[in-house]
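Asks: This is a predicted model, with the sequence first.
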Amino acid sequence: MPTETITPRRLTRAERIGIALTSWANRLPPKLRFITPEFVGFAILGTFTFLFDMAMLAALLHWTALPFQVCVGLGYLTAFGLNYVLNRTMNFRSHAPVGGQLLRYAVVMALDFGFTLEVTELLHDAGLPAMVARVATACCVGVFTYVGARFWVFRKETVQD
């Protein structure tokens, strides 16, 4: 009777990069083991896309006459899209159908966007420089976004037999 051999799926370049960025989290001391590789990856990718957002906001404020809210919105939406692609491929390494994930991600994005736009403008109107207002707001939405991404958007799908 022939035996079947199962060849493991080869990791993509994005998956290998994600593992390289986060594998050290598995070697943390026991008291810090609550910091998972997925959280580390989310924080690294979130920081990268936030810096992208800030660069775009600065460029739009400097080189265009667009209203402040429009500049914040364009930078945020572009960075959020980039963050989705990077987290899906590098961090959560999801192979689930994109449709449902994208819909759930859009809900998280809409909630985050509304909060970001209003709070950033409120802080800016209160006298904070635009970039400081945006950083303060990002700190608030980061935790919500991780929880939404980890447990709802990129949740592990169970396979039915």
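Replies: Right, received. Where do you want to start? This one's a predicted model, so the numbers in the text were calculated from it and none came from an experiment.
Asks: drop to CA atoms for contacts and neighbour counts, all remaining ones
Replies: OK.
Asks: show me what contacts the residue at minimal distance from the centre of the chain?
Replies: Here the mean C-alpha position of the chain is nearest to the C-alpha of residue 83 (CA atoms, centre = their mean), at a distance of 4.2 Å. By CA atoms under 8 Å, 6 or more residues apart in numbering, the residues touching residue 83 are 45-46, 49.
Asks: So what's the residue count around residue 158?
Replies: Each residue near residue 158 was counted by other CA atoms under 10 Å, and the total is 6.
Asks: My guess is residue 56 contacts residue 77. True?
Replies: No - using CA atoms under 8 Å, residue 56 makes no contact with residue 77, being 10.7 Å away.
Asks: between these two, which one's more packed in?
Replies: A count of neighbours by other CA under 10 Å puts residue 56 above the other of residue 56 and residue 77, at 19 against 15.
Asks: next up, a second structure to put side by side with the first:
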Amino acid sequence: MSGVGRYLLAGLLAFAVDFGLLFVLRDVLGWPTAWAAGVAFLVSFAFTYTIQRTLGFMSHAPHGRALVRYTILVAVNTVATAVIVSLIDQTAAGWAIGKVVATAATTVWNYFAYRWWVFAADRPTDSPSVREA
């Protein structure tokens, strides 16, 4: 399976977890849409990070660096998702279509962010490192 295929499969699994949580929080527990969308997205954080790191990108990037970068990306995605879902929920399309639209948008920019920034391998430096004796 190609890298894009693995990314999409991992994303589909992550979306199922996120969407299911959004449904439970909003439709079962009665939370406001913006809160439900934001919390569902954050709760799926660990699952999504792990599956994208291991299945989507098979990354060996240092966990600390990757996790900090992933956290920054999640913060951006959380705000974008909550705004998109809330705005579309105010139309006849409803929250579910809003979630699909938000997921489509974040899927596109996340692929590039994951590949070139979050899970990118260390780039070799041009000069050797200097070690103290």
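Replies: Good, I have the coordinates. Note that the structure is predicted; figures quoted are calculated from it, not measured.
Asks: The residue nearest to the centre of structure 1 -> structure 2?
Replies: For residue 83 of structure 1, the aligned position in structure 2 is residue 48, judged by TM-score structural alignment.
Asks: longest single helix anywhere in structure 2?
Replies: In structure 2, with assignment by DSSP state H, the single longest helix is helix 63-89.
Asks: Helix or strand next in line after it, which one?
Replies: As assigned by DSSP states H and E, the chain's next helix or strand after helix 63-89 of structure 2 is helix 94-113.
Asks: Where does that following helix end up in structure 1?
Replies: Using TM-score structural alignment, helix 94-113 of structure 2 corresponds to residues 129-148 of structure 1.
Asks: Give the buried residues for the matching stretch.
Replies: Across stretch 129-148 of structure 1, burial judged by 16 or more other CA atoms under 10 Å covers 130-131, 133-134, 137-138, 142, 145-146, 148.
Asks: what about residue 41 of structure 2, distance to residue 59 of structure 2?
Replies: Per CA to CA, to the nearest Å, residue 41 of structure 2 is found 22 Å from residue 59 of structure 2.
Asks: now do residue 67 of structure 2
Replies: 12 Å.
Asks: quick one on the thing from earlier: show me how to select, in ChimeraX, the buried members of the contacts of residue 83 of structure 1.
Replies: To isolate the buried members of these in ChimeraX, using 16+ other CA under 10 Å:
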select :45,46,49
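Asks: on that earlier part again, now the angle from the longest helix of structure 2 to helix 94-113?
Replies: Angle between the axes of helix 63-89 of structure 2 and helix 94-113 is 150 degrees (criterion: axes from the mean of the first three to the mean of the last three CA atoms, to 10 degrees).
Asks: Check the mean deviation of helix 63-89 of structure 2 from structure 1.
Replies: Its aligned residues in structure 1 lie a mean 0.9 Å from helix 63-89 of structure 2 after superposition (mean CA distance after the TM-score superposition for structure 1).
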